[in-house]
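**Student:** I'd like to go over a predicted model; first the sequence, then the structure.
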Amino acid sequence: MRRLAEFIHDIAWDQLPERVRETAALRVLDLVSVAAGAAKDPLVEAAKEALGTVSGCRMEMPPVAQPGFVSVWGDTRKYPLATAAMLNAMLAHTLELDDVHTASKTHGSASLIPAAWSCAEYLGKSGKDFLLAVVCGYETVNRVGMAFGVSAHRNRGWHATATCGVFGCAAACAKLLDLSVDQIVSALGMAGTQSSGVWAFLGDGSNCKILHPARAAADGIEAAFLAKAGMTGPEHIFDAKDGGLLYAMSDGGDVSKLSQGLGEVYEILNMDMKPYPCCRSAHCAIDGILEIREQMEARMGLKIRNMSEAEILADQIQAIGIDTYLVGYKQCAVSDGCLHPKTILDAKFSTPYSVAAAFLCGTVGMEQFEPEVVFDPVVQKLLEKVTVHPADRFTEQYPKHWGCHVKVTMQDGTVYEAEVEDPSGSVARPLSREQAMKKAEEFLSVVCPGRETETIEELLNLESRNMLPSI
């Protein structure tokens, strides 16, 4: 871990490859925009009231606020540092559109960017300082996830976005606080002793998943500030024989991955950008069924123009079978909520639902997770025809590839098949810049209607700003 701490301490903006600098700005744009899109979410609004009460935040406080209070995206009020970071992290994870690092199975940006943003605003840091901290956060959270080992960590029930995310937050804030190497080691050690977050919410569809990156953000910030104050954390938090995380939360892992390729391989360049607002493990199946939909159109010489026409074809489907990797199967095709979604969150973690909605609607966007679509009898009828199975060949390729095979059997015996090695938005199949800008514009319109283009430019040019913009 010390080598990682030394990297965080020593790295300077001018040392970063140009592509890394550009990617950092793009990652911030993507995360901030999808967070902005959730700005009026009822659960986050309720959390503001609850956290305002326990943190002592005066909710009626004007935007000018008192020293030490910072902003929350899409809100004119100011909040205490850790509270603001928590709320921004909740926003970031609400729409299920935050980026993902497949080799670690982490959505680190959902916590590290909010933590770094709030800390940079609190400290009055420049956009360049903020972006450098973001790079440190990405390099940390992704390597921690790889050290755990994706399958072993997930199969024990741990939510890597939370358990690894706290390290990224501590790293980013340690950089902003200009901590020494020893202090950074302590900050990471204290982050590790607070590492938590499990997948139990899937069992009954509880909605606390957004608390995971929120707690990671707050705990990471506090770990960095406590390290600056002189509190020390365990340097061997990962490999200690008694209480080391790689043994407690995995099958031993590989501690060498914490420092492997530092300064040479930038994991921030290996991020998937999500095109669909649902669990990433369902994306390959969405791509597969959309490809089959096109095959049907070509074979039958028709164009499906609306859901009613798609319903006619859906009635002719006998079965939809999906083979995928074990983690994807466990996460999106086992619980009752996955098989029989009764809430929006259930639907976002249901491969059967995502496939049914994609086939009937021809796309999967925010509209497909509105109650009138989720509970549409036509969608519910089709999802009952979908079965998902774990397949060794996809499990063996995971996490390098998050793939699946989709097979649709019609009532007349006709079979359509599609195989997806990597889902759209992955490093192997990246979204175009036009698609990325369109995504950002769509969600920024929630908090700055009419100023979307201007806001995009502000976020893409943070490097030249003396302070962070208001969102």
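**Tutor:** It's in.
**Student:** contacts, neighbours, all on C-alpha from now
**Tutor:** Will do.
**Student:** any idea how far Arg77 lies from Leu87?
**Tutor:** Separation of Arg77 from Leu87 (Cα to Cα, to the nearest Å): 12 Å.
**Student:** do Ser195 as well
**Tutor:** In this view, Ser195 and Leu87 are 19 Å apart by Cα to Cα.
**Student:** ok, these two, which is more surrounded?
**Tutor:** Neighbour count, other Cα atoms under 10 Å: between Ser195 and Leu87, Leu87 has more, with 30 against 23.
**Student:** what's in contact with the strand or helix carrying the more buried one?
**Tutor:** When elements are defined using DSSP states H and E, Leu87 is found to belong to helix 81-94. The contact list for helix 81-94 (Cα atoms under 8 Å, 6 or more residues apart in numbering) reads 31-32, 34-36, 38-39, 41, 44, 47-48, 51-52, 55, 68-73, 78, 98, 110-111, 114-115, 117-119, 122, 210-211, 213-215, 217-218, 221-222.
**Student:** Spit out the contact partners of Leu29.
**Tutor:** So Leu29 contacts 440, 456, 459-460 (Cα under 8 Å, 6+ apart).
**Student:** Give me the buried stretch members for stretch 221-233, please.
**Tutor:** The neighbour-count check on stretch 221-233 (16 or more other Cα atoms under 10 Å) flags 221-228, 232-233 as buried.
**Student:** mind checking how far it is from the chain centre?
**Tutor:** Mean-position distance between stretch 221-233 and its chain equals 26 Å (Cα atoms, centre = their mean, to the nearest Å).
**Student:** Any idea how many residues pack against the closest residue to Phe130 other than its chain neighbours?
**Tutor:** What sits nearest to Phe130 in space, not counting adjacent residues and going by Cα to Cα, 6 or more residues apart in numbering, is Ala120, at 6.0 Å. Around Ala120 sit 24 other residues, with neighbours defined as other Cα under 10 Å.
**Student:** putting a second one here so we can go through both:
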Amino acid sequence: MADRINEGLSRFIAQLKYEDIPVEVTTHLKNILLDSYGCGLFGSTTPWMKIYKDVLLKMSDRQEASVWGTNVKTSVTSAMMLNGSAINSFELDDTHTDGIIHVSTGVLGCITAFAETLGTVSGKDFLTAAVLAFEVACRVAAPIGMELAHQGFNNTGTCCPFGSAAGVGKMLGLSKDQMIHAMGITGNWSSGLQAVQFASMAKRIVPSKSSEGAIIGCLLAKEGFTGIEDVFENKFGGFYNCFTDDIYNVERTAGELGERWELLGIGLKFYSTCRSKHSTIDTLRRFKQEHPEINPDDVKKIRVGTTSITHKYSVNADAITSVVAAQLSHPYVCAVTMLEGNAFVDQFNEEKIRDQRILEYAKKVEVYPDEEIENLPRNLRYTVKVQIELNDGRVFNLRTEYPKGHPLNPFTEEELLWKFDSLAGKVFDCADRRKKIVDAVMHLEDLDNVKVLTNLLRKEA
């Protein structure tokens, strides 16, 4: 009889050694980690994160883990929630294409805070735990990304607790059997609603909160507490039964462990918007570059064909009431790209989302579900068709499949460092400090203690 999913994953988690991990995997993950720490540092400066921090800091006087970008320490769970949320706080964080999860916001805040709290984790051991956290989260999500999203569940908050449990459990040295129970406890915290996407500040904090269960689950399992052993396949309220009506793929989730690496499907974001908008932004920027003679006001209409889930994720031009709504709005994103040439952090603030020229331009944009794109393989789900109609009657038909930052259209080293510097520079104006963070991440395996990195991510008192 084949292993249950939980048993296969838990054995892999307990047995994996740093030496077993291909260089390709650690290299890709380090790029993701650097990008995500930059996102988290920038996120710590946002107004919604200040509110969240002020509330959570009043709930604990423990001094276990750092709040990035500040001189504050707090409890491991509060630090986990704050730092994970900061990564997600401005739509800049990574995305796994098939799973539709922002992996770092779900797992990195958790495992970094836990490693700092333990205080004895080497860089090599942390990197091993991080590989497991990202890999397991991606494997749980990969077969069901579309199904979860269409059902209305928050993919990241639902799937990433298992990844966090993998990383925390590895740092605790859990055995295979203990890990099975840790996963079976953690699964009870899987949560999150897609409706949070469209306007509220709550969108920023859902994914990291659910990974609180990973810390609790692993600590309980270490003491002999038991969980749902068949947490994934149980036909009455198991993970896949509950969230997808039994849609799952045992091989995709638990097959070829250590041979096929799902985390290589994680891409980075070049723009400050929902990932599903990035192919459109790339298309419009390319159009502007190829046709400098065409002014934005020469455009009569823009039609964007997408998947049905991307269509659902788009806020209409007349419903842009907040920064998060603008970042989820295809019409707004098209408008700022055409008018300002980009959709990065400077295009999303309270002043811009009330700019009548941008809002009026957004009304030129129509987004529709395209049947051909809907039927493409999942790895092509970011494909868009963009039709640009000019006032003089000319029509341009464009298509983009892989947005900038996708694994098949990756950042250059210069682009990765530019993004990190741009974001981290909002907290640390000292270039030498930013370089030390880069060096620590890119040479994690050489650190005697991961606290070298966490100390660099916090401000001095």
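**Tutor:** Received it, and whenever you're ready, just let me know what you need. None of the values given here were measured: they were computed from a predicted structure.
**Student:** quick one: TM-score?
**Tutor:** Once superposed, the chains reach a TM-score of 0.93 (TM-score structural alignment, normalised by the length of the second structure), with 443 aligned residues with a Cα RMSD of 1.5 Å.
**Student:** rewinding a little: pick out whichever of the buried residues of stretch 221-233 of the first structure sits closest to Thr363 of the first structure.
**Tutor:** Nearest to Thr363 of the first structure among these, counting by Cα to Cα, is Ile221 at 38.6 Å.
**Student:** Now do the same for that closest one: its match in the second structure.
**Tutor:** By TM-score structural alignment, Ile221 of the first structure lines up with Ile215 in the second structure.
**Student:** aligned partner of Val198 of the first structure in the second structure?
**Tutor:** Taking TM-score structural alignment, the alignment pairs Val198 of the first structure with Leu193 from the second structure.
**Student:** doesn't Asn154 make contact with that match?
**Tutor:** Yes. Using Cα atoms under 8 Å, Leu193 of the second structure is in contact with Asn154, at 4.8 Å.
**Student:** Have a look at these two and say which one is more surrounded.
**Tutor:** Asn154 (25 against 16).
**Student:** I figured the more buried one was touching Gly192, is that so?
**Tutor:** Yes. At 4.6 Å, Asn154 of the second structure counts as touching Gly192 under the criterion of Cα under 8 Å.
**Student:** just so I have it, where are all the strands in the first structure?
**Tutor:** Along the first structure, counting by DSSP state E, strands occupy 69-72, 75-80, 317-324, 386-390, 404-410, 415-420.
**Student:** Mean neighbour count for the ones you listed - can I get that in TSV?
**Tutor:** Formatted as TSV, the strands of the first structure follow (neighbours: other Cα atoms under 10 Å):
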stretch	mean neighbour count
strand 69-72	24
strand 75-80	20
strand 317-324	22
strand 386-390	19
strand 404-410	22
strand 415-420	18
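**Student:** which residues touch Ile210 of the first structure?
**Tutor:** By Cα under 8 Å, 6+ apart, the residues touching Ile210 of the first structure are 89-91, 93-94.
**Student:** which of those residues also appear as contacts in the second structure?
**Tutor:** Retained in the second structure: 90-91, 93-94, out of the contacts of Ile210 of the first structure (criterion both residues aligned by TM-score structural alignment, their matches' Cα atoms under 8 Å).
**Student:** Compile these into JSON lines and extend it with columns for neighbour count and distance to His389 of the first structure.
**Tutor:** Formatted as JSON lines, these follow (neighbours: other Cα atoms under 10 Å; distance: Cα to Cα, whole Å):
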{"residue": "Met90", "neighbour count": "30", "distance to His389 of the first structure": "32"}
{"residue": "Leu91", "neighbour count": "34", "distance to His389 of the first structure": "33"}
{"residue": "His93", "neighbour count": "26", "distance to His389 of the first structure": "27"}
{"residue": "Thr94", "neighbour count": "26", "distance to His389 of the first structure": "28"}
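**Student:** quick revisit: could you export the strands of the first structure as a markdown table, including distance to Ser206 of the first structure?
**Tutor:** A markdown table is the format used below for the strands of the first structure (distance: least, Cα to Cα, whole Å):
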| stretch | distance to Ser206 of the first structure |
| --- | --- |
| strand 69-72 | 25 |
| strand 75-80 | 26 |
| strand 317-324 | 25 |
| strand 386-390 | 23 |
| strand 404-410 | 28 |
| strand 415-420 | 31 |
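**Student:** For Glu264 of the first structure, find the nearest of the ones you listed.
**Tutor:** Nearest to Glu264 of the first structure among those is strand 415-420 (30.2 Å), distances taken as Cα to Cα.
**Student:** what range in the second structure does the closest one sit on?
**Tutor:** When the second structure is aligned by TM-score structural alignment, the counterpart of strand 415-420 of the first structure is residues 395-400.
**Student:** again with stretch 152-167 of the first structure
**Tutor:** Mapping stretch 152-167 of the first structure onto the second structure (TM-score structural alignment) gives residues 147-162.
**Student:** tell me which residues in the matching stretch are buried?
**Tutor:** Neighbour-count burial for stretch 147-162 of the second structure flags 147-149, 153-162 (criterion: 16+ other Cα under 10 Å).
**Student:** what's the answer for stretch 262-274 of the first structure, then?
**Tutor:** Applying 16+ other Cα under 10 Å to stretch 262-274 of the first structure flags 262, 266-274 as buried.
**Student:** Map Arg139 of the second structure onto the first structure.
**Tutor:** With TM-score structural alignment as the criterion, Arg139 of the second structure matches Arg143.
**Student:** pretty sure its match contacts Ser256?
**Tutor:** No. Assessed by Cα under 8 Å, Arg143 of the first structure is found out of contact with Ser256, at 9.4 Å.
**Student:** Looking at these two now, which is surrounded by more residues?
**Tutor:** Arg143 (29 against 14).
**Student:** what's the longest helix in the first structure?
**Tutor:** If you go by DSSP state H, the first structure has its longest helix at helix 127-148.
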